[in-house]
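Trainee: predicted model, plus sequence, below.
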Amino acid sequence: MAEWIALAEVAARPVPGRVVALGAGSCLDHVGFRAEAARWRDAFTARGGERWALHFDDTAAFAAALFGAWHAGKTVCLCADALPVTVARLEAGVDGFAGDFPEACAAIALHTQANSALTGTAPPADAVGASDADSAWMPLDEQATRLVVYTSGSTGEAAAIDKRLAQLVREVEALQATFGERLDGAVVHGTVSHQHIYGLLFRVLWPLAAGRAIAPRLFFHEEIAAAMDAPALLVSSPAHLKRIPEALDWNGARTRLRAVFSSGGALPAEAATAAHAMLGHAPIEIYGSSETGGIAWRQHDTDGPAWTPLPGVDWRIADGQLEVASPHLPDAAWWRSADRVEADGTAGFRLLGRADRIVKVEERRVSLTALERQLGERPEVAEARVVLVEGPRAELAAVVVLTGEGQARLRADGRRRVAQSLGQALADGQDAVTRPRRWRFVDALPGNAQGKTTDAALRALFRPERPAPVWVRCDATQAQLELALDADLLVFDGHFPRMPILPGVAQLDWAVRFGREAFALPPRFLRTEALKFQRVARPGMRIHLHLEWLEAKSVLAFRYESELGTHASGRVVLGPAEATA
């Protein structure tokens, strides 16, 4: 079993023969890692300042720079990305940037890369020589060593969370106590970035303390399957685990994987079951947040598993919401989350959903309030609401009331171009995943009897009331179209809950609407004739709608059929618009 090293001594005490990171046909040993950390320590010391933002694509280079900065007495600001708005937000609060930032940061950026045996990049040009890299350094002070992470928080504003090394140390120790025994000698593979707290803990800090080799980040499932050539653990997320292709050869994973971890959002039970079948391990889900660190874990080896608190974490329910106290927090006070929970009757709990307006899309926390505020700043937007729409993949959807200027643009440019323009306006602060993918432009936001706009009403705007037709035939008097009755159609809601059927009023409405698409019908509905409903139509069916326009009689005849026979038929009598005085 590899020797455990306290995080405060990971870069301070030499450990000959220990492998820190792996690359393409090469490895970085502990001697090389300490040399890199020493170069970064000296470079940071030479530049002065207290707070430095780090962003590296390479995990080994990041790890060396992180410990170099800490040993230089710097507070490290862990930015999740290098987008222009992120850089602009950080500029006022940091003394410099180190790593892979855009050229726009040239005035304050540290234009260097760690001299990693894996990357072959040059050491900092002005770094002091690391002649003492083979000697012991003073261990880091757990209380004085600081890390700043950023999260959207409950208000939607980017919130800086100051963490002491002591909090990170206690969390790594809890992970080792819970899962470490099964992972000895495993290479750490991951699909998540080390620039987020989950990736930092699982792909950098825990492996460095436990003596597990860190492999480069994986992006594609083909890379994951190919990488399983030695004992391994996989640090992943629901975004990857929900999409594991069965066609790849997962025999290596089933043979060599010791554990699969997932965090950043709930993993659906069916995805966990599929991942278990292909990878040979039920994923271990970690529940927590940037503010709290890890709180609990669960594994889908049973139906509906509850969350089990990590060692040292206490929890309670107050007003239906989870409160925790743990050494991963800055003090001993109870911290209230925005998650609603219920006790499972033993020692764990189950999550019931969020009480605030922070949602997760592909494991990225997104403030709906912040998106709405950004959209509201646009001159063409009078009002905007954003919701998360579930489906095969969760997507953000925006409902927008346009100003007069916006309406003019909509008439001139069309819906698609206006939506693209609004989406692009968010691009400096949001990447493609965290911007709305679906748009609706309305005259007014939907309201209930109390005048409130509910998320349910907003989501309903993105659920079709009628299916997309497949036109089989359409001429001057005859039309035939095929309709797939998807269970998600809005018309099935409440009619009836246990055995939904297609309402007759919807069938009549569809006949007229599709009739107006096929023929030049008079505008006024007068009456129906010979209306018959003979068989119910249920979700999952595929039915045909036959339409006939009898212009001489001003009658639209319709008939719904399937392989079961006729479902409904009738005639609609239409007329000219009413005369006005």
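Mentor: The structure has been received and is ready for your questions. Since this is a predicted model, take the numbers as computed values, not measurements.

Trainee: from now on I want contacts and neighbour counts done on CA atoms only, so please keep to that.
Mentor: Will do.

Trainee: does Gly423 count as helix, strand or coil?
Mentor: On the three-state scheme (DSSP: H, G, I helix; E, B strand; the rest coil), Gly423 is labelled helix.

Trainee: what number of residues lie near it?
Mentor: 20 (other Cα atoms under 10 Å).

Trainee: ok, Ala53 next?
Mentor: Close neighbours of Ala53, defined as other Cα under 10 Å, add up to 25.

Trainee: now for the helix or strand hosting it, which elements pack on it?
Mentor: Using DSSP states H and E, Ala53 sits within strand 51-55. Counting contacts by 3 or more Cα pairs under 8 Å, 6 or more residues apart in numbering; DSSP states H and E, strand 51-55 packs against helix 59-71, strand 75-78, strand 96-99.

Trainee: reformat these as a markdown table; add distance to Ala269.
Mentor: Below are those laid out as a markdown table (distance: least, Cα to Cα, whole Å):
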| stretch | distance to Ala269 |
| --- | --- |
| helix 59-71 | 31 |
| strand 75-78 | 32 |
| strand 96-99 | 39 |
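
Trainee: winner for burial among these?
Mentor: Per-residue neighbour counts averaged over each of those give the maximum for helix 59-71, namely a mean of 26 (mean count of other Cα atoms under 10 Å).

Trainee: for the nearest residue to Ile295 once chain neighbours are set aside, what is the enclosing helix or strand?
Mentor: Taking Cα to Cα, 6 or more residues apart in numbering as the measure, Ile295 lies nearest to Gly288, with 4.9 Å between them; neighbours along the chain are not counted. Gly288 belongs to strand 284-289 when elements are defined using DSSP H and E.

Trainee: alongside the first one, take a look at this:
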Amino acid sequence: MTFISLTQLPWRNLSFRHECLPNHWVCSASLALHIDEWHLWLADKPAGRWLLCQQQPLAFCAALIALWESGRVAVLPADDRPGTLSRLASEVDGTLPDAPGPRLAKSAETRPRVVPLDPSATAVVLSTSGSTGNPVQLAKRFDQLDAELSAHAQLWPLTDSGVISQVSHQHIYGLLTGILHPLCTSTPFCGGESRYPETLVTRLQEASAAGLHPVVVSSPAQLSRLPEHLAWHAATPPARVFSSGAPLSQAHAQLAERLLQAPVIEIYGSTETGGIAQRRQTSHSAWQPLPGVALAFQDGGLSLRSPFLEMPQQWWHQPDLVAPVDDGFMLLGRADRLVKIGGRRVSLDHVECLLTALEEVSEARCVDLDRTDGRLGAVVVLEHAFIPHQRDARQCLIQRLRAHLFDHLEPVAVPRYWRFVETVPSNTQGKLDRTLINRLFADLDDPKEPRWLGEHLLDANSCLLTLEVPERLAFLEGHFDEYPIVPGVVMVQWAIHYAHDIFGHRGLFLGIERLKFTRALLPGTRFTLQLTRREDGIAFSIDSQEGRHCAGQVRLQAPKGGQHG
């Protein structure tokens, strides 16, 4: 298919249709109708920067394009957490609602007059992952996006394809690969629930039935969890599978290629630089630069010039350590992971290497928490058999890990705060970002919080959280002096709090039904909280290795205008 740049409005191409696909695919001229509805809604609204957070690709595309065609700038938050949206809302000229309102009949004469976009104008403002500090905003012009999209079209044409995205389009990788590249080539695409493996199989079958060659946009977090038992062979194999956001292990690359019967292409880059290089590591472990990207190597560092940069003619110094090879380079880790603790320079990479040398540790992330005591935190991935479930086991494990590190490090470099997980929590780009780090260690500053150790969406309406009872939980005081336990009302409060956090505000509290407490929840206990969204509220259950602690249903009054989430 012919590639048309963003500035030439490829979405106004009426050939952008495919009759054989379900409605959750973005593939027909109806996109123009949705865009026009947003134009009408925006007609009397202020110009400037508008906050756009929409999970469904069709709604996202229509709103994004209407902003562009009306001369506005889209600001894309890194996540949809209420705190993130509230902070950004105070920095923009407006926030787009979930929908522009009831559809209005309109003739061709009432449709907005649109002209090609200015290549030098700002298209979107993105948030970086913030893995080494608070997230910062970064603007991208149309010419930057078009340059990178042109490189994608050169390397990976989408002829007779259908793109299935498992990642968020709120970030540069998902935006370019899962949304804009298909838009620029009139290629059908979908996302949303495709992040679930079971739904991915269905989407592959839909593309196959329509005579399309599927292309999957994924991440290490998704590809590392592909279940073997699904009917991966019941559809046409994908033309290719993309992965980005974090390194993909060779084992997971091999697993994905075996199950999906397709090459897995990794893209290396950042929000600041755009794409830098790509590889298929089952064939070759070295990275090759993308078209138009010039690289320079000096003292183990990487510099680049790229048309995807804000200033294409200037050299950009990437904070990664590399080793050049004949046909590209090898990534060796971050160059900026040196921190000062107690006046001493500490390599976070070195601490992580020491931890992973232990048999029970499969992965470790050492993090600077920016606390007043200056001490480090550690997120340690353990096999299921080594996960501590009670306070004594946790303390013994911490002592053993610290003793090992004391043999190699100065005392100030040994982490003081520990979180034990079965997989590293990651955002939609597969990264442990600052938001997630703050959640992992939030109980250090809020004595009413449980320790959050990760969450997993079971389906669109259910989520499983892994939590731990901090030994210094404020609610343990006076309940009871000789045998402290978590009060039942606190367990219910946690369920309601996390339900609002995950599913959005569910409404006012009306009551509790079928509430049953079967076992005390003690300090230091690791437990799971399962939440299920219902029409009239939520159902929840709390379980640990010892069994069920409580379960119930909370009735909530839906907010006016319908339920959100």
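Mentor: All right, it came through fine. All figures in this text were calculated on a predicted structure; none of them were measured in a lab.

Trainee: TM-score for the pair, please.
Mentor: For this chain pair, the superposition-based TM-score is 0.60 by TM-score structural alignment, normalised by the length of the second structure; 385 aligned residues with a Cα RMSD of 3.9 Å.

Trainee: could you give the residue range in the second structure aligned to the very next helix or strand once past the strand holding Gly288 of the first structure?
Mentor: Downstream of strand 284-289 of the first structure, the first helix or strand assigned by DSSP H and E is strand 293-299. Across the second structure, the stretch matching strand 293-299 of the first structure (TM-score structural alignment) is residues 274-280.

Trainee: centre of the chain to the matching stretch, how far?
Mentor: If you compare the mean C-alpha spot of stretch 274-280 of the second structure with that of the full chain, they lie 19 Å apart, counting by Cα atoms, centre = their mean, to the nearest Å.

Trainee: follow-up on the earlier one: can you list contacts of the strand holding Gly288 of the first structure?
Mentor: By Cα atoms under 8 Å, 6 or more residues apart in numbering, the surrounding residues in contact with strand 284-289 of the first structure are 259-267, 294-300, 307.

Trainee: next, the mean deviation of it compared to the second structure.
Mentor: Superposing on the second structure and averaging over aligned pairs (mean Cα distance after the TM-score superposition for the first structure), strand 284-289 of the first structure comes out at 0.5 Å.

Trainee: list the residues that contact Pro100 of the second structure.
Mentor: Applying Cα under 8 Å, 6+ apart, the residues contacting Pro100 of the second structure are 37-38, 41.

Trainee: just the buried ones from the contacts of strand 284-289 of the first structure?
Mentor: Those of the contacts of strand 284-289 of the first structure that meet the buried threshold are 259-265, 267, 294-300, 307, by 16 or more other Cα atoms under 10 Å.

Trainee: looking at those, spot the one nearest Leu388 of the first structure.
Mentor: Gly265 (13.8 Å; Cα to Cα).

Trainee: tell me the SS of that closest one?
Mentor: coil.

Trainee: now it: how far from Lys242 of the first structure?
Mentor: Taking Cα to Cα, to the nearest Å as the measure, Gly265 of the first structure falls 11 Å from Lys242 of the first structure.

Trainee: same question for Val260 of the first structure.
Mentor: According to Cα to Cα, Val260 of the first structure stands 13 Å off from Lys242 of the first structure.

Trainee: what's the mean deviation for stretch 143-152 of the second structure versus the first structure?
Mentor: Here the mean offset of stretch 143-152 of the second structure against the first structure after fitting is 0.6 Å, by mean Cα distance after the TM-score superposition for the first structure.

Trainee: against the first structure, where does that stretch fall?
Mentor: Using TM-score structural alignment, stretch 143-152 of the second structure corresponds to residues 166-175 of the first structure.

Trainee: what residues of the helix or strand hosting His549 of the second structure count as buried?
Mentor: Element membership of His549 of the second structure [criterion: DSSP H and E] is strand 547-557. Applying a neighbour-count criterion of 16+ other Cα under 10 Å, one finds 548-557 buried in strand 547-557 of the second structure.
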